[in-house]
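>>> heads up, no residue letters with this:
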């Protein structure tokens, strides 16, 4: 399956959502059981393991050394090549949602980068205006009405949900990921993980400054999923109580 180390999810979340700590703590202070997180008593210790131990003593030092000692052109090349292998499942998942234009863009990216780009070493497609827009099978399920299911904090893999885990499993059966041998696949996952953790370094303050990093990450995770599900244009949801108050104000006016 397409390996996504926990900090890969965190980086995507922080880059797209950028929630404030205030919104996180206000929900915590409401002191109610989050229906999205029935496994919180298990998830919180796993978050502590991921952030305070696995990251502090393994992932962060490794990524820091990788960024410091590996020349940027080599890092960029191997990272592009590793991500290029995700384009085929993006093509299929777009077709399953009848997103033919996006499927065409992903096909163009894969063909250009796999040929002119030397097996993906160079992201030629980006310079041709074809930007990477990864589409996972979990998003396909969401499009057809499958709910997220319980929030999961996976050891090493990080924030997820039942739907996302099923989606990642299916994505791993698409060509060429399904035919890559064990050790080359480990190397691919390691490259993506180290590069992603290196990019996360600039975002760490958002987590460190939040009063409850676990709640911060959980809320941001679900916002990110909603963002991706609607291709960057999530619907605006108005709280019913707020809407009623607004109607009353308009009537008084």
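Everything's here; your move. All values derive from a computational prediction rather than experimental measurement.

>>> could you use CA atoms for every contact and neighbour count after this?
OK.

>>> now the strands for the chain?
Taking DSSP state E to define them, one finds strands in the chain at 151-154, 158-161.

>>> show me what the first one is packed up against.
Strand 151-154 makes packing contacts with helix 40-48, strand 158-161 when contacts are defined by 3 or more CA pairs under 8 Å, 6 or more residues apart in numbering; DSSP states H and E.

>>> try this one next to it:
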């Protein structure tokens, strides 16, 4: 049962989150003149990337042709739908912070429909009626506000990011309207479902991820290229880019 989420995301907490974000992106590393990518931490990034790939191989059997599905496809889809639905209130808030009320209204309507008719978001009737998600995050909010992208980063477990997007992840976690909305033990079930959704995504996009991590001459460079181009596409920075989920090699 939902509780009032407002106390856990009050003004003091939100203010602290904005200060943390400012501190994080204030020192964003600048790209060297003539460099194709802003990646001054490449040596450390590659080490983290190698550790992530080793973990993926050990836990998920990444790169193995006989890899078995981790869960039935309907379960994977339901977990992904549930997790996506939980992210809608945060998307609504970020759209408002970006001065974009239209997607905020659509996402709010989508959240309401999927939470009720869609049994808590396990099903996705909103998409069936043409009410599509317009996902966003605080990293995009910072972009709209003029914050620089900063250096490319690879995070343990979480994978590729940038300094600006890392700041956005921190703020998104703190200002999420659903933080504190679930009592115990429901909040642990929700956390487990969100982790399960990440596992489900590894299964749903397994072929694309394997192509990047195990079938590339330099999986780090390939991952960096795909992440940055896709992120720029999401932010509207570059018009002539591709969606890596559609074409893992961008050709």
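Looks like it arrived, so ask away. Fair warning: this is a prediction, and the values are worked out from it, not measured in the lab.

>>> structural similarity score between the chains, please.
Once superposed, chain against chain, the TM-score is 0.71 (TM-score structural alignment, normalised by the length of the second structure); 199 aligned residues with a CA RMSD of 2.3 Å.

>>> returning to that earlier point: now the strands of the first structure as TSV including mean neighbour count?
Conversion of these to TSV gives the following (neighbours: other CA atoms under 10 Å):
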stretch	mean neighbour count
strand 151-154	22
strand 158-161	23
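
>>> any idea which of those gets closest to residue 62 of the first structure?
strand 158-161 (17.7 Å; CA to CA).

>>> distance between that closest one and the chain's centre?
9 Å (CA atoms, centre = their mean, to the nearest Å).

>>> likewise for stretch 240-247 of the first structure?
The answer for stretch 240-247 of the first structure is 33 Å, by CA atoms, centre = their mean.

>>> so that stretch corresponds to what in the second structure?
Across the second structure, nothing matches stretch 240-247 of the first structure (TM-score structural alignment).

>>> mind listing what's buried along stretch 110-124 of the second structure?
The neighbour-count check on stretch 110-124 of the second structure (16 or more other CA atoms under 10 Å) flags 110-115, 118, 120-124 as buried.

>>> whoops, I mixed them up, stretch 163-178 of the first structure
Neighbour count says stretch 163-178 of the first structure has 163-165, 167-168, 170-172, 174, 177 buried, by 16+ other CA under 10 Å.

>>> try stretch 192-210 of the first structure
Quick answer for stretch 192-210 of the first structure (16+ other CA under 10 Å): 192-200, 207, 210.

>>> pipe these into CSV and attach distance to residue 75 of the first structure per row.
Output for those, formatted as CSV (distance: CA to CA, whole Å):
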residue, distance to residue 75 of the first structure
192, 10
193, 12
194, 10
195, 8
196, 11
197, 13
198, 11
199, 12
200, 16
207, 26
210, 31
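
>>> can you tell me which of those residues is closest to residue 55 of the first structure?
Using CA to CA, residue 197 is the member of these that sits closest to residue 55 of the first structure, with 9.2 Å.

>>> that closest one -> the second structure?
Aligned partner of residue 197 of the first structure by TM-score structural alignment: residue 202.

>>> what sits against its match?
Contact analysis of residue 202 of the second structure by CA atoms under 8 Å, 6 or more residues apart in numbering lists residue 209.
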